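J.: Have a look; sequence and predicted model below, questions after that.
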Amino acid sequence: MTGPTHRPERPVDGARREQRGDDRRPERSAGGFRGDRTARTGGWGDRGGADRWGGRPGRPVRPAVDLPRYAAYQAVAAVHRDDAYANLVLPAILREQGLTGRDAAFATELTYGTLRQLGTLDTILTAAAGRDVERIDPPVRDALRLGAYQLLHTRVPAHAAVSSTVDLVRTVGEGATGFANAVLREVAGQDLDAWVTKLAPSPAADPIGHLAVTYSHPQWIVRAFADALGGDLGEVTRLLIEDNERPPVHLCVRPGRADAVELADEVGGAPGAFSPYAVYLSGGAPGDLPALTDGRAHVQDEGSQLVANALATAPLDGPDGRWLDLCAGPGGKAGLLGALAAQRGARVTAVEVSEHRARLVEQATRGLPVNVLHTDGRTVGADPNLPEGHFDRVLVDAPCTGLGSLRRRPESRWRRQPSDLPPLTRLQRELLAAALRATRPGGLVAYVTCSPHTVETHVTVTEAARRAGVAADFVDARTLLPPGMPGLGDGPTVQLWPHRHGTDAMFLAVLRRD
């Protein structure tokens, strides 16, 4: 397929039902663990899964537990117990348990779906259990969340969801099978719409609270989205729905090394709707693609491609060979900038304060005209490698709350708190002020965050520009994006949105130093 020029809006009516629609995994039984698979994997106990992933110490996993469901439990338990990230821990679990194909897809759906719907699931489980979920033993709580997700969001038959979850609880929560059975049967007594109608606040009395329960987002995040969208709760609803969808995989073709149309044909994907370097994948494991292993492309959201390309293509008077990426880890934008710089005889200095992430940038930019510095971007003027008034184009992809990528990192919506904002916004202002100092007169600075929170976007840019000690003027960022791209607002800054553009919610401000 080819990308549209505008993503159609989803209807609000029946939106929750749409999320449980025909694209979910077909019905599967709750049946036991097949003996041939036990032989292939060496048995549950041999892997030490219960000890490693949250079961009772010293008790091997029972063969009766369904393997994909147990893999999902391992991932969800690791997220909640160890502050792990699902996108990092789940692939390792799938490899360890030998899961591929439909089984791996089912485990992935259960993991990410449960994490996305956690807030609503916990509200329902609290009502069904007659006690706050925080008072339930953590392994049992995570198993119940997986069971409730199957009951309310998939076409798994109720008896299969209940019996398989009770089997799981028997493995990880000794003595709690009767409790789990009773709670899940209570959950199964009503569908999702009925539970939400019963438990969510009235939309008239508390519209933010209603949306938070209905679409499983913390209230403070819903409120932040509403502020950024001018109070339009209909549009907020569409954004929340999009956050709960499985996100597509976007590839970024490296200019000079590959062509988007040709790569789309090679990988069975489609050229992107907006970025000239984007390719949409329909599925599969992108890490296995030859184009990634040989450096012709990398995985990168289309919104990230657009903001990096906007800086690289913005009109600039005077010299144009010294580019700076002030917060480069893990290297996606540095990789695209490096490929563009190679075509134009420029060089990129990529700065990253974390040693591990600096190594990732080196790997991502191998063979490109990119020099990686392991240092703090705020040392402009004090570090001889970061002189003031030197660089022609500067990117500040600042650390942020990540509220714009909740569909890709569902656990982050439950980890982030309003108390995270003050230290982050202070860092953002300091980095942007350093970037402005590093830029030569007439040079350009692009400030980017993967968050639409107004404190991290408009407030940060305004305050940093005021405190930087150098004069700068806004460039209308809308003119730096593809012509005809819809929903870009009044300028001069740009906010991209999942529900408008199919990208992460990237913010872009471009400043020209006087």
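T.: Received, thanks.
J.: CA only for contacts and neighbour counts going forward, please
T.: OK.
J.: list the helices and strands the helix or strand hosting residue 162 packs on?
T.: Take DSSP states H and E as the rule and residue 162 turns out to sit in helix 158-172. For helix 158-172, the elements it packs on are helix 138-153, helix 177-188, judged by 3 or more Cα pairs under 8 Å, 6 or more residues apart in numbering; DSSP states H and E.
J.: let's see it at 10 Å
T.: Applying 3 or more Cα pairs under 10 Å, 6 or more residues apart in numbering; DSSP states H and E, we find helix 158-172 packed against helix 49-53, helix 67-82, helix 138-153, helix 177-188.
J.: same for the first one, what does it pack against?
T.: So that's helix 49-53. helix 67-82, helix 86-97, helix 158-172.
J.: One more: the last one?
T.: The contact analysis (3+ Cα pairs under 10 Å, 6+ apart) places helix 177-188 against helix 118-129, helix 138-153, helix 158-172.
J.: Show me what the longest one is packed against.
T.: Right, helix 138-153. Partner elements for helix 138-153 (3+ Cα pairs under 10 Å, 6+ apart): helix 15-18, helix 67-82, helix 101-116, helix 118-129, helix 158-172, helix 177-188, helix 192-199.
J.: here comes the other one, which I'd like you to weigh against the first:
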Amino acid sequence: MTSEQGGRSSHRNNQQGAGQGGVRRRDEAGRERNRSTSRNRTETAPGQRTRIADPARLVAFEVLRAVSADDAYANLVLPTRIRRHGLDRRDAGFATELTYGALRAQGTYDAILAKCVDRPLSELDPAILDALRIGAHQLMAMRVPTHAALDQTVGLARAVIGAGPSGLVNAVLRKVAAKDLPEWLAELTDGLSDDVKIASIEHSHPEWIVRALRQALVAHGRDVSEITALLEADNAAPVVNLVALPGLGDLSEAFDAGFTPGELVADSALSSGGDLSRLDSVRDGSVRVQDAGSQLVARALAAVEISSELADGEERWLDMCAGPGGKAALLAALAAEKGAWILANEPSAHRAKLVSQALVAVPEDTWTVRTGDGRDIGAEHPGAFDRILVDAPCTGLGALRRRPESRWRRKLSDVSELGPLQRELLTSALDAVKPGGVVAYVTCSPHVAETVAVVEDAMRKRTDLELLDAGAALDAVSLNGNLGAGNPDSPIPAHQKMAQLWPHLHSSDAMFLALIRKN
């Protein structure tokens, strides 16, 4: 969204609201009046100007309210609100940047707002706080003129919250606008010596997540100084990744629509956004939206060599935690190419339906969807599968670019609560895999307690397991062949052959992969 667009939106709403200088309008009592042309527009109090909500800002506000009040996910709510309000491409881009920007930087903006409000933020009406966050993002990080950001945000508050709250919004945002972002950050971090606290404020991540990411970097042979680049990558707008299902999809339509070839994995394409539903190949399911990291771990499992002693000619694969179906669709297409069959298991009936929908483009005789607890499969089907994907439920700290609200929802206690489930699922998979078969343990989180610790626990409890080189497996299926698992200058110990992708290095989600063969 350009500054001109911010001005255009402001100009449009001023025409509809307070009018232009010299144009006769009626006041609230119905009397005609002639607005003076001598008062400069930027000097007019915002609360006295715009009295309606600009549609793009209204969309952002509605999404933030859904996220705050209903625990909704922004990536699911935003497209529906954009369509409901009929935004054109330009205004949709503005609404998208405003929504995700306000969510990503919420921690930083709340720290600024706390300096400008005469009471704890927890005592503010949540709707007012969301409006303030929207205003703060326009003032601190977007090319929107100050007068437009103030005018439009106050007009939004007046239209959807009320005249009284709009006065508070006006007063607070004027204080925010008195300094630019570097000045605010300097004030907020002045006197602090704790690097974690400083990074938390400057890069808008909870302190516990900053600590976890620092530990994860070190655990995978990276230098802790990379934390700044990693946090910055988390706050960057993610590129849309498409994958053409092998043997089924074609990216020519996407390339015609302006997508560019993916640089990390075959049969992929990249785009900064747009309405993907306009692509026939996306609608029919043969081309799917999927992060490059997810594509790589699925391909690595499908390509790794197995030596199943019980192989009967047709490989049997298992996606133990298949919902909502992205990796299952890619695995099923890869299975079809290899003459294999895949069972996609999902404990939630609703998400199992999503898996079936995701698999619709793949020949039906290649896959089956099961609704059930993955922890039961090891006992019910011991030694039955050649390749098993355990895409374990996790905190999702590796996908904060795409789900910025997650950083404010997740708690440190979530890590310990998820730990037993992750271990039980991996144990079940190790029971269900054939001798010579391979289990891929995957999380969209780099947290050591969800990744390395889970795998090492499993390896200690059994003597029939071999940890394969997951970094080499990723290299084998990547286009550049140089992903690896760690920093060449700080090699990982030989027993830790686990791989970790990083947003700041690979422009992908922080996917973790361990490949375990049963001997």
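T.: Good, I have the coordinates. Keep in mind the model is a prediction, meaning the values are calculated, not measured.
J.: longest strand of the first structure?
T.: strand 439-449 (DSSP state E).
J.: name the element the counterpart of residue 430 of the second structure in the first structure belongs to?
T.: Under the alignment (TM-score structural alignment), residue 430 of the second structure pairs with residue 436 in the first structure. Element membership of residue 436 of the first structure, judged by DSSP H and E, is helix 421-438.
J.: for the helices and strands packed on helix 138-153 of the first structure, which one sits closest to residue 37 of the first structure?
T.: Closest approach to residue 37 of the first structure among those is made by helix 67-82 (9.3 Å; Cα to Cα).
J.: And that closest one, what's buried?
T.: Of the residues in helix 67-82 of the first structure, 67-80 count as buried by neighbour count, 16 or more other Cα atoms under 10 Å.
J.: same question, stretch 326-346 of the first structure
T.: Neighbour-count burial for stretch 326-346 of the first structure flags 326-342, 346 (criterion: 16+ other Cα under 10 Å).
J.: can you pull the contacts of residue 353 of the first structure?
T.: Residue 353 of the first structure is in contact with 326-329, 373-378, counting by Cα atoms under 10 Å, 6 or more residues apart in numbering.
J.: repeat that with 6 Å
T.: The contact partners of residue 353 of the first structure, by Cα atoms under 6 Å, 6 or more residues apart in numbering, come to 374-376.
J.: same check, this time on residue 72 of the first structure
T.: 107, 111.
J.: Show me what it aligns to in the second structure.
T.: In the second structure, residue 72 of the first structure lands on residue 60 (TM-score structural alignment).
J.: how near is its match to residue 127 of the second structure?
T.: Counting by Cα to Cα, to the nearest Å, the gap from residue 60 of the second structure to residue 127 of the second structure is 12 Å.
J.: and if you look at residue 151 of the second structure?
T.: Applying Cα to Cα, the value for residue 151 of the second structure to residue 127 of the second structure is 18 Å.
J.: Residue 97 of the first structure is nearest to which of the helices and strands packed on helix 177-188 of the first structure?
T.: helix 158-172 (16.0 Å).
J.: which residue packs closest to the spatially most central residue of the second structure, ignoring adjacent ones?
T.: Central residue of the second structure (Cα atoms, centre = their mean): residue 402, 1.6 Å from the mean position. Leaving aside its chain neighbours, residue 402 of the second structure sits nearest to residue 238 (6.4 Å; criterion: Cα to Cα, 6 or more residues apart in numbering).
J.: What lines up with the one you found in the first structure?
T.: So, by TM-score structural alignment, residue 238 of the second structure is matched to residue 247.
J.: Spell out the secondary structure type for that match.
T.: Using DSSP: H, G, I helix; E, B strand; the rest coil, the three-state assignment for residue 247 of the first structure comes out as coil.
J.: counterpart of the residue nearest to the centre of the second structure in the first structure?
T.: Under the alignment (TM-score structural alignment), residue 402 of the second structure maps onto residue 408 of the first structure.
J.: Please spell out the ChimeraX selection for the buried subset of the contacts of residue 353 of the first structure.
T.: Buried residues within those, by 16+ other Cα under 10 Å, are selected in ChimeraX with:
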select :374,375
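J.: List the ones among the contacts of residue 353 of the first structure that fall in strands.
T.: residue 374.
J.: I'd say residue 467 of the second structure and residue 516 touch.
T.: Yes - the pair residue 467 of the second structure / residue 516 is scored as a contact, 4.7 Å apart, by Cα atoms under 6 Å.
J.: Look at the two and report which has more neighbours.
T.: In terms of neighbours (other Cα atoms under 10 Å), residue 516 is the more surrounded of residue 467 of the second structure and residue 516; the figures are 25 against 19.
J.: what sits against that one?
T.: Contacts for residue 516 of the second structure were tallied using Cα under 6 Å, 6+ apart; they are 438-439, 466-468.
J.: Could you dump the helices and strands packed on helix 177-188 of the first structure into CSV with mean neighbour count added?
T.: Below are those laid out as CSV (neighbours: other Cα atoms under 10 Å):
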stretch, mean neighbour count
helix 118-129, 21
helix 138-153, 25
helix 158-172, 24
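J.: With respect to residue 96 of the first structure, which of those helices lies nearest?
T.: Closest approach to residue 96 of the first structure among those (Cα to Cα): helix 158-172, 18.6 Å.
J.: Tell me the residue in the second structure aligned with residue 196 of the first structure.
T.: By TM-score structural alignment, residue 196 of the first structure lines up with residue 185 in the second structure.
J.: Just give the closest residue to its match, not the sequence neighbours.
T.: Excluding the flanking residues, the one nearest residue 185 of the second structure by Cα to Cα, 6+ apart is residue 202, at 6.4 Å.
J.: Off-centre distance for stretch 219-229 of the second structure?
T.: Remark: stretch 219-229 of the second structure is offset 21 Å from the chain centroid, using Cα atoms, centre = their mean, to the nearest Å.
J.: correction: stretch 208-219 of the second structure
T.: Taking the mean of its C-alpha atoms, stretch 208-219 of the second structure sits 18 Å from the chain's own mean (Cα atoms, centre = their mean).
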